[in-house]
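Participant: need coordinates for the following:
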Amino acid sequence: MKFVYLHGFASTPESAKALYLREAFAACKISLEVPDLNQGDFSHLTIARQITQVESLFPCDGTPVTLIGSSLGGLTSAWLAEKHSQVQRLVLLAPAFGFLDHWLPQLTEEQLFQWQTSGYLPIYHYGEQRSLPLHYRFVENASQYPETQLSRSVPTLILHGRQDEVIPLAASQAYANVRPWVQLRELDSDHGLWNVMPQVWQAIQVFCQPSNRD
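Facilitator: From the prediction side, this is the model:
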């Protein structure tokens, strides 16, 4: 089994969550691959680009893959599983279901107009600790990936905080309610899940143990 972690929007492989999980896997003598989804060009990020990048990491010999995705990385993971039977298990941490519906209303009409007309909008990048321009193509592309079209029954564990201020818990509840192959664990945390990482790791261990990889 190959394990890959997909970080969230405006994050990096050096985020606290990515480092925690990489070290936890390493302690079990398991490699966790953590690609940089920014690819040195955050300004032209799209979900389609992320999907293509991660597809290139899948073993050519058909080795099964478990994807662990955080926020937008979770949404990307779900779409990779939809497209590839090689993805046999998903762990989604506060997945960004309904991302645009939750994010765009936070922008003013002026900001949205500026983004559409100029092509770029400054977005704070947590990894870079500064604002970077993001092309409007990101929105146009993201609109082509509604979670309502995800239908492959791949075993999925969702871990989502009850106090999530970015993607409400209700988004994961709605997703899980109509997909019997999805387990949802509600945690006493916010979008970052940082205060409950030991619980997150314990849940990942139970969910991904060999006896569960049918």
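Participant: could you use CA atoms for every contact and neighbour count after this?
Facilitator: Will do.
Participant: what about Pro198, which helix or strand?
Facilitator: Taking DSSP states H and E as the criterion, the element that holds Pro198 is helix 197-208.
Participant: so what secondary structure elements neighbour that helix?
Facilitator: When contacts are defined as 3 or more CA pairs under 8 Å, 6 or more residues apart in numbering; DSSP states H and E, helix 197-208 packs onto helix 16-27.
Participant: let's see this one next, to set against the first:
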Amino acid sequence: MQVVFCHGLEGSPNGTKVRAMRAAGIDVLAPDFQGQILADRVETLRDVLAKLDQHTPVLLAGSSYGGAVAAWTAMHTAHPLAGLLLLAPALHYAEAPVPAADAYVPIDVPTVIIHGTEDTIVPLSASEAYAAKSPHVVLQPVPDGHRLVGSLDQIIQTIREWRR
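Facilitator: As a prediction, the model looks like this:
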């Protein structure tokens, strides 16, 4: 299984979460979306997925704005997905190609959302609304803020559980 991680708006492909994954021995592919709007990020991610072996399932992960990129792309890719891991995803956000915040629809793959109860940037209610749309979505609220730096161990453990 290949982990593909979409960093947030102010993040980078070498951010805290990616470094933690790599330090834990997780092979993670993290495209560089710096300076890109949502439509460009979706296109970049589609290009990345197109280059991967079609027989290799992908755990598509994204944080904040990257969570919106991952969720939207998951809805529109033919690449086999092992799962979707959304970290404080900005699912309340609409910008082309996303027509409206309620356009994010869960897909039929196992999906875990880890969202901080102390997040002041992305409302937990957006993740709650998304999770309520599908039995495939598990919401894990954690006592943390938006960046989830206190929840890195839980993020790593969640990825490891997918890899089993």
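Participant: picking up where we left off before, so how far is the helix holding Pro198 of structure 1 from its chain's centroid?
Facilitator: Going by CA atoms, centre = their mean, to the nearest Å, the spacing between the C-alpha centre of helix 197-208 of structure 1 and its chain's C-alpha centre is 16 Å.
Participant: over to stretch 12-24 of structure 1?
Facilitator: In terms of CA atoms, centre = their mean, the centre of stretch 12-24 of structure 1 is found 14 Å from the chain centre.
Participant: which parts of structure 1 are strands?
Facilitator: Secondary structure of structure 1, counting by DSSP state E: strands at 2-6, 32-33, 65-70, 87-93, 120-125, 130-135, 156-161, 182-187.
Participant: have a look at how far, on average, the second one is from structure 2.
Facilitator: Between strand 32-33 of structure 1 and its aligned partner residues in structure 2, the average distance after superposition works out to 0.6 Å, using mean CA distance after the TM-score superposition for structure 1.
Participant: just to confirm, what residue range of structure 2 does that strand align onto?
Facilitator: Under the alignment (TM-score structural alignment), strand 32-33 of structure 1 falls on residues 28-29 in structure 2.
Participant: and the longest one, by the same measure?
Facilitator: Under TM-score structural alignment, the match for strand 87-93 of structure 1 in structure 2 covers residues 81-87.
Participant: for the last one, same thing?
Facilitator: Under TM-score structural alignment, the match for strand 182-187 of structure 1 in structure 2 covers residues 137-142.
Participant: what lies in contact with that stretch?
Facilitator: When contacts are defined by CA atoms under 8 Å, 6 or more residues apart in numbering, stretch 137-142 of structure 2 is touched by residues 106, 110-117, 127-128, 130-131, 151.
Participant: residues touching stretch 146-154 of structure 1, excluding its own?
Facilitator: Contacting residues not belonging to stretch 146-154 of structure 1 are listed as 75, 78-79, 81-82, 87-90, 97-98, 175, 179, 181 [CA under 8 Å, 6+ apart].
Participant: in helices only, show me those residues.
Facilitator: Those of these mapping onto helices are 75, 78-79, 81-82, 175, per DSSP state H.
Participant: how much space between Glu10 of structure 2 and Thr158 of structure 2?
Facilitator: Look at Glu10 of structure 2 and Thr158 of structure 2: by CA to CA, to the nearest Å, they are 24 Å apart.
Participant: likewise for Tyr93 of structure 2?
Facilitator: Using CA to CA, one gets 25 Å for the distance from Tyr93 of structure 2 to Thr158 of structure 2.
Participant: got a list of what the residue nearest the centre of structure 2 touches?
Facilitator: Centroid-nearest residue in structure 2: Gly62, 2.2 Å away (criterion: CA atoms, centre = their mean). By CA under 8 Å, 6+ apart, the contact list for Gly62 of structure 2 reads 5-8, 68-70, 85-87, 89.
Participant: Trp79 of structure 1 too?
Facilitator: 51, 145, 150.
Participant: okay if I get those as TSV plus neighbour count and distance to Ala27 of structure 1?
Facilitator: Listed next are those as TSV, based on neighbours: other CA atoms under 10 Å; distance: CA to CA, whole Å:
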residue	neighbour count	distance to Ala27 of structure 1
Ile51	17	28
Tyr145	18	35
Leu150	15	34
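Participant: how about those in CSV, adding distance to Arg137 of structure 1?
Facilitator: Formatted as CSV, the entries for the contacts of Trp79 of structure 1 read as follows, by distance: CA to CA, whole Å:
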residue, distance to Arg137 of structure 1
Ile51, 15
Tyr145, 13
Leu150, 22
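Participant: of the residues you listed, closest to Arg130 of structure 1?
Facilitator: Taking CA to CA as the measure, Ile51 is the one of these closest to Arg130 of structure 1, at 25.3 Å.
Participant: need the nearest residue in space to the residue sitting furthest away from the middle of structure 2, chain neighbours excluded.
Facilitator: What lies farthest from the middle of structure 2 is His55; by CA atoms, centre = their mean that is 20.9 Å. With sequence-adjacent residues excluded and distances taken as CA to CA, 6 or more residues apart in numbering, His55 of structure 2 is closest to Pro80, at 7.6 Å.
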